[in-house]
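okay, predicted coordinates and the sequence, questions at the end:
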Amino acid sequence: MVLASASPRRLQLLEQAGIAPDALRPASVDESVSKGEVPRQIVRRLAKAKAEAALKLVKNDPELAKCFLIAADTVVAVGRRVLGKAELENEAADMLRLLRGRAHRVYTAVTMVTPEGRWRERVVETRVRFRNISDQEIGAYLASGEWRGKAGGYAIQGIAGAFVVKLIGSYTNVVGLPLTETVSLLAGEGYPVALLWLAKAEVEAE
């Protein structure tokens, strides 16, 4: 199995589910948003583009050419305004000020390509509400550096978990990879997820 991502969060989530990718093939794609695109369209397009780019990287590798491949993309949205990955501190600050004291939605698209070349996709939405975090808290959070490269300028699995007063839906979706849907996609196409769990249990029992 190949994970088309350099995200340590996505790798950790897969490993949490007992799935260890055979290879990581991060795919660099243009993540700019077209005017009028809604969040679901954006994540679907980008996850598909990442999968296509990763397939080009593995097609000439005999050990990976016939593999399951997983790609994903995550965005945060406030109404119709889409918040991508924060790369600059002032971008993250603007995002956090926008998110405080209100609800937002997190969308992740997961694209899977099977060894036989079948394409499968899921889009997952989670609703999150932040408390009214102060300017001082925002400044301290920015100093932590956790915001860097994160959709919406925050990482819920870190300090920003203390900002959340309500979450409806998948927590792992907000982290970056909805585990229930990803595992279901893999198992539905014959990836031996349950056998991996049994093998892990046998190893731990020795």
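In hand now; what should we look at? Residues are numbered from 1 along each chain as shown.

rest of the way, CA atoms for contacts and neighbours
Noted.

and K50, what is it in contact with?
With contacts defined as CA atoms under 8 Å, 6 or more residues apart in numbering, K50 is in contact with 4, 27-29, 71-72.

list just the nearest of those to K166.
Closest approach to K166 among the contacts of K50 (CA to CA): A72, at 24.3 Å.

make sure that closest one is indeed in a helix.
No - according to DSSP: H, G, I helix; E, B strand; the rest coil, A72 belongs to no helix; its state is strand.

ok, it - how many residues close by?
28 (other CA atoms under 10 Å).

ok, R148 next?
Residues near R148, counting by other CA under 10 Å: 19.

contacting residues for it?
R148 touches 85-89, 92, 154, counting by CA under 8 Å, 6+ apart.

buried stuff in the longest helix belonging to the chain?
In the chain, with assignment by DSSP state H, the single longest helix is helix 39-58. For helix 39-58, a neighbour-count test (16 or more other CA atoms under 10 Å) marks 39-40, 42-55, 57-58 as buried.

and if you look at stretch 113-131?
Per 16+ other CA under 10 Å, stretch 113-131 contains these buried residues: 113-114, 120-130.

do stretch 148-162 as well
148-156, 160.

quick one: distance of the longest helix of the chain to the chain centre.
Offset of helix 39-58 from its chain centre (CA atoms, centre = their mean, to the nearest Å): 12 Å.

what do you get for stretch 183-201?
With CA atoms, centre = their mean, you get 20 Å for stretch 183-201.

and for it, what's in contact with it?
Outside stretch 183-201, the residues that reach it (CA under 8 Å, 6+ apart) are 17-19, 68, 112, 114, 120-121.

hmm, try it at 7 Å
G18 (CA atoms under 7 Å, 6 or more residues apart in numbering).

putting a second one here so we can go through both:
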Amino acid sequence: MNNFPKVILASKSPRRQELLRLMDIDFRIVLKEVDESYPDGLSPEEIAVYIATKKAEAFDEDVTNEVVLTADTIVSIDGEILGKPETPEHAVEMLHKLSGKVHKVYTGVCLFYKGEYNKFYDVSEVFFRQLTDEEIRSYVADKSPMDKAGSYGIQERIGLIGIERINGSYTNVVGLPTEKVYQQLKRLAV
């Protein structure tokens, strides 16, 4: 077991929760509603960090000796930001855009601890093979891409059959760059 401060995970993502459990990090979940809009003109990494920071700022008055961990993941392809799909058809449209191409996944993280905002991000390149319309529609019908940036989970069927390779952190694509989070929590524990 580590000697990290207790962590508040401000995320309903089951994937982020599972990653923290696998890292043997003691945490509890506290959720707050946050407007996830962002100003125009930001780069993808700036958007991810901006939203993660907004989520942490919602805890500004509430926390004492715990680390608030917030994160936001976005997908970027050809200069376009792909957030979470609004409808199943929107999910199909997004997956067609990603099919046969390389895109980038950015996860912004903010660790709010003792009045300080420790902000960072990670980026991974994801190479999708050409997907058939049937593979895409079957995934959208069977799984729930609605809560995932870019309409897919790398750990789900579409990722298992469609992703040829990645450059960068796998866990970043899942939704939390665990290697960087661990190192930052270690630094805060000193």
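Received it, and whenever you're ready, just let me know what you need. Note that the structure is a prediction, hence the values are computed from the model and not measured.

report the buried members of the contacts of K50 of the first structure.
Counted by 16+ other CA under 10 Å, those give 4, 27, 71-72 as buried.

farthest-apart pair in these, please.
Maximum distance among these (CA to CA): 10.4 Å, for A27 and A72.

show me the contacts for the equivalent of L131 of the second structure over in the first structure.
In the first structure, the residue matched to L131 of the second structure (TM-score structural alignment) is I133. Taking CA under 7 Å, 6+ apart, we find I133 of the first structure in contact with 100, 163.

I'd like the contacts of K50 of the first structure as CSV, with distance to T108 of the first structure appended.
Listed next are the contacts of K50 of the first structure as CSV, based on distance: CA to CA, whole Å:
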residue, distance to T108 of the first structure
A4, 14
A27, 16
S28, 17
V29, 16
A71, 10
A72, 7
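
before we move on, the earlier item: nearest to V174 of the first structure among the buried residues of stretch 113-131 of the first structure?
T126 (7.0 Å).

you'd agree the closest one is up against T172?
No - T126 of the first structure is beyond contact range of T172, at 9.4 Å (criterion: CA atoms under 7 Å).

my guess is A71 of the second structure contacts V109, does it?
Yes - at 4.4 Å, A71 of the second structure and V109 qualify as touching, with contact defined as CA under 7 Å.

tell me, what's touching the two both at once?
Taking CA under 7 Å, 6+ apart as the contact rule, A71 of the second structure and V109 both touch A52.

just put the buried ones among the contacts of K50 of the first structure in a markdown table and tack on distance to L96 of the first structure.
Below are these laid out as a markdown table (distance: CA to CA, whole Å):
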| residue | distance to L96 of the first structure |
| --- | --- |
| A4 | 28 |
| A27 | 28 |
| A71 | 27 |
| A72 | 23 |
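
quick check, nearest of these to G79 of the first structure?
So of these, ranked by how close each gets to G79 of the first structure (CA to CA), first place is A72, at 21.8 Å.

in the first structure, which spans are helices?
Under DSSP H, the first structure gives helices at 8-16, 39-58, 89-99, 135-144, 171-175, 179-188, 193-205.

out of these, which gets nearest to R81 of the first structure?
Of those, nearest to R81 of the first structure by CA to CA is helix 39-58, at 8.5 Å.

how close does the residue mapped onto P44 of the second structure from the first structure sit to H104 of the first structure?
Alignment note: P44 of the second structure maps to P39 in the first structure; criterion TM-score structural alignment. Separation of P39 of the first structure from H104 of the first structure (CA to CA, to the nearest Å) stands at 12 Å.

name the residues contacting each of the two.
Common neighbours of P39 of the first structure and H104, using CA under 7 Å, 6+ apart, are A77.

nearest to V76 of the first structure, out of the helices of the first structure?
Using CA to CA, the nearest of the helices of the first structure to V76 of the first structure is helix 39-58, at 7.9 Å.

who touches the residue nearest to S169 of the second structure when sequence neighbours are not counted in this structure?
Nearest non-adjacent residue to S169 of the second structure, counting by CA to CA, 6 or more residues apart in numbering: S124, 5.9 Å away. Going by CA under 7 Å, 6+ apart, S124 of the second structure touches 104-106, 166-169, 172-173.

if we go to 8 Å?
104-106, 166-170, 172-173.

same check, this time on E31 of the first structure
E31 of the first structure makes contact with L46 under the criterion CA under 8 Å, 6+ apart.

measure it to G190 of the first structure for me?
31 Å.

what's the answer for V38 of the first structure, then?
V38 of the first structure is 32 Å from G190 of the first structure, by CA to CA.

so the two - more neighbours on which side?
Neighbour comparison, V38 of the first structure and G190: the larger count goes to V38, with 15 against 11 (by other CA under 10 Å).

how about that one: what's its closest non-neighbour residue?
Using CA to CA, 6+ apart, the nearest residue to V38 of the first structure is R80, at 6.7 Å.

cool, F112 of the second structure as well?
In space, F112 of the second structure is closest to V68, 5.0 Å off (CA to CA, 6+ apart).

was I right to think that neighbour contacts K114?
No - the pair V68 of the second structure / K114 is not scored as a contact, 9.7 Å apart, by CA atoms under 8 Å.

burial measure for the nearest residue to R127 of the first structure once chain neighbours are set aside, as a count.
Residue nearest to R127 of the first structure in three dimensions, not counting chain neighbours: R105, with 4.5 Å by CA to CA, 6+ apart. Counted with other CA under 10 Å, the neighbours of R105 of the first structure add up to 21.
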